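In: Generate a structure from the sequence data that follows.
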Amino acid sequence: MDEIVTRWINSWAGSNYILDAVVIAVTQFGAPLLVLFVVLQWWSGKDRDHVRHACIACGLAFLLGLGLNQIVILFIDRLRPYELGVTHLIIGRSTDASFPSDHATATFAIAFSLLAEGLRRRAIVAMMVALFISLSRVYVGTHYVSDLVGGVFMALLSTALVQAFYREDTKFDRMVKSIL
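Out: Modelled structure (predicted):
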């Protein structure tokens, strides 16, 4: 099933120059733009302390998720779908393992953190962007759909860990916000 859905999403790649250009732009610039979205929230005029705490939580979940992915990769060294002839690649080759998707982990960690902090509108925007970025990785041929599922799971795990240990209005929280 994973291979079938992956092939179907990737089958659209190369059929329309404009669609390819848009999806390639999303896959290359989507995650940095989502990070920029979080950074810009720092200067939010409404509920500034809470939003700043949420921004830090996003950053921590983002980094923790990517770190946890590196541990998973030590045990699961999955080849990319284009290496096995499942997809055709329309961007440059990747050098690391396919599972879990770093893009899905990083972007969904941001979305889940915003949701966990009660910033629902921002979380919905981030969730839609994260989904589009993640699917773009299958479209361009670098991931299986199950790699995205693994990335979403890692994002949930990293967000849950950050929520458990990084609490708002603690001495540590106030110190971090004062430094930044």
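In: switch to C-alpha atoms for all contacts and neighbour counts from now on
Out: Noted.
In: Show me the helices in the protein, by range?
Out: Ranges of helices in the chain, per DSSP state H, are 2-11, 17-41, 48-75, 102-116, 120-139, 145-165, 171-179.
In: check contacts around Val51.
Out: With contacts defined as Cα atoms under 8 Å, 6 or more residues apart in numbering, Val51 is in contact with Gln41, Trp42, Ser44.
In: most neighbours per residue, which of the helices of the chain?
Out: helix 102-116 (a mean of 28; mean count of other Cα atoms under 10 Å).
In: Report the inter-axis angle for that one versus helix 145-165.
Out: Helix 102-116 and helix 145-165 meet at an angle of 40 degrees, taking axes from the mean of the first three to the mean of the last three Cα atoms, to 10 degrees as the criterion.
In: Which strands and helices lie in contact with helix 102-116?
Out: Counting contacts by 3 or more Cα pairs under 8 Å, 6 or more residues apart in numbering; DSSP states H and E, helix 102-116 packs against helix 17-41, helix 48-75, helix 120-139, helix 145-165.
In: tell me the centre residue of the chain?
Out: Thr107 (2.2 Å; Cα atoms, centre = their mean).
In: pretty sure it contacts Leu36?
Out: No. Using Cα atoms under 8 Å, Thr107 is not in contact with Leu36; the gap is 11.6 Å.
In: so Arg52 touches Gln41, yeah?
Out: Yes. Using Cα under 8 Å, Arg52 makes contact with Gln41 at a distance of 7.4 Å.
In: Next, the second sequence, to be compared with the first:
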Amino acid sequence: MNYKLFQLINHNAGHHPVLDGLMVFFTKEAMIVYALILLLMWFLGKDNYKQTVVLAALTGAIGLFINFILGHIFYESRPFITHHVHLLLPHVKDSSFPSDHTTGAFALALAVLWRKHGKIGSIMLVIPILTGFSRVYVGHHYPFDVLGSVLVAFITSGVVYKFQAVFKPLSKLIISIYNRVPLVPKREQNLSR
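Out: As a prediction, this is how the structure comes out:
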């Protein structure tokens, strides 16, 4: 079933230049888009936005660390190693499960969404959906790799959100250091969340 779903999505690759370009963009550049959004939140937002950026970064890092462990425990060859696929981009021949791109994208989006930044979080949530789909489309992952990544991101972001008070001293320290740097944009406020 996993391979059948993969074929259903991947068989379109290489036949539709506009769709190919869009999928390659989301596969390669989604994290740059996230970095820009988070930088804007940091530089233009008040301290509660900065705290969200710190928590999002922690969530992403923890999710990717979990992926690293899972990739060594549940090694799965990438689709282009075991099957004939329409490969739009070259990739190293490491474990296919889970998708780091998808985990990172969903972890960041959920961290922002759950911290009550609904408009930004909702916009950010569109990107990981497209990223996950693109990873299958370009031939790098199976659909279940992406679903596993969504699960890792959901659990990780939920745990970080639930225990955000544990990380609050770290985020306050980072924000405090930043706010002491001269000539950088600041919009301070009392951190109540």
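In: what's the TM between chain one and chain two?
Out: After superposition, the two chains reach a TM-score (TM-score structural alignment, normalised by the length of the first structure) of 0.91; 178 aligned residues with a Cα RMSD of 1.8 Å.
In: about what we covered before: if we go to the second structure, which of the contacts of Val51 of the first structure are intact?
Out: Among those, the contacts conserved in the second structure (both residues aligned by TM-score structural alignment, their matches' Cα atoms under 8 Å) are Gln41, Trp42.
In: Just put the contacts of Val51 of the first structure in CSV and tack on distance to Leu156 of the first structure.
Out: Output for the contacts of Val51 of the first structure, formatted as CSV (distance: Cα to Cα, whole Å):
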residue, distance to Leu156 of the first structure
Gln41, 21
Trp42, 23
Ser44, 25
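In: if we can go back for a sec, quick check: neighbours shared by Thr107 and Leu36 of the first structure?
Out: By Cα under 8 Å, 6+ apart, no residue touches both Thr107 of the first structure and Leu36.
In: Could you check which residue of the first structure pairs with Leu130 of the second structure?
Out: Alignment note (TM-score structural alignment): Leu130 of the second structure maps to Phe132 of the first structure.
In: In contact with the closest residue to its match other than its chain neighbours, which residues?
Out: Nearest residue to Phe132 of the first structure, sequence neighbours excluded (Cα to Cα, 6 or more residues apart in numbering): Val26, at 7.7 Å. By Cα under 8 Å, 6+ apart, the contact list for Val26 of the first structure reads Phe132, Ile133, Ser136.
In: And the first one, how close does it get to Glu168 of the first structure?
Out: Shown here: Phe132 of the first structure relative to Glu168 of the first structure, a distance of 30 Å by Cα to Cα, to the nearest Å.
In: what do you get for the second one?
Out: The spacing between Ile133 of the first structure and Glu168 of the first structure, counted by Cα to Cα, is 29 Å.
In: Over to the last one?
Out: Per Cα to Cα, Ser136 of the first structure is found 34 Å from Glu168 of the first structure.
In: For Tyr75 of the second structure, grab the count of nearby residues.
Out: 14 (other Cα atoms under 10 Å).
In: So what does it match up with in the first structure?
Out: By TM-score structural alignment, Tyr75 of the second structure lines up with Asp77.
In: Test my guess that that match contacts Ser98.
Out: Yes. Using Cα under 8 Å, Asp77 of the first structure is in contact with Ser98, at 7.4 Å.
In: Please say which position in the second structure Asp96 of the first structure maps to.
Out: Match for Asp96 of the first structure (TM-score structural alignment): Asp94.
In: Surely that match is in contact with Phe80?
Out: No. Using Cα under 8 Å, Asp94 of the second structure makes no contact with Phe80, being 11.1 Å away.
In: the more surrounded of those two?
Out: Just comparing Asp94 of the second structure and Phe80: by other Cα under 10 Å the higher neighbour count belongs to Phe80, 18 against 13.
In: doesn't Leu87 make contact with the more buried one?
Out: Yes. In terms of Cα under 8 Å, Phe80 of the second structure counts as a neighbour of Leu87; the distance is 7.0 Å.
In: got any residues that touch both of these two?
Out: With Cα under 8 Å, 6+ apart as the test, Phe80 of the second structure and Leu87 both reach Gly139, His140.
In: How about Ala126 of the first structure: what's its closest non-neighbour residue?
Out: Ala111 (4.9 Å).
In: dump the residue contacts of that neighbour.
Out: Taking Cα under 8 Å, 6+ apart, one finds Cys58, Arg122, Ala123, Ile124, Ala126, Met127, Ala130 in contact with Ala111 of the first structure.
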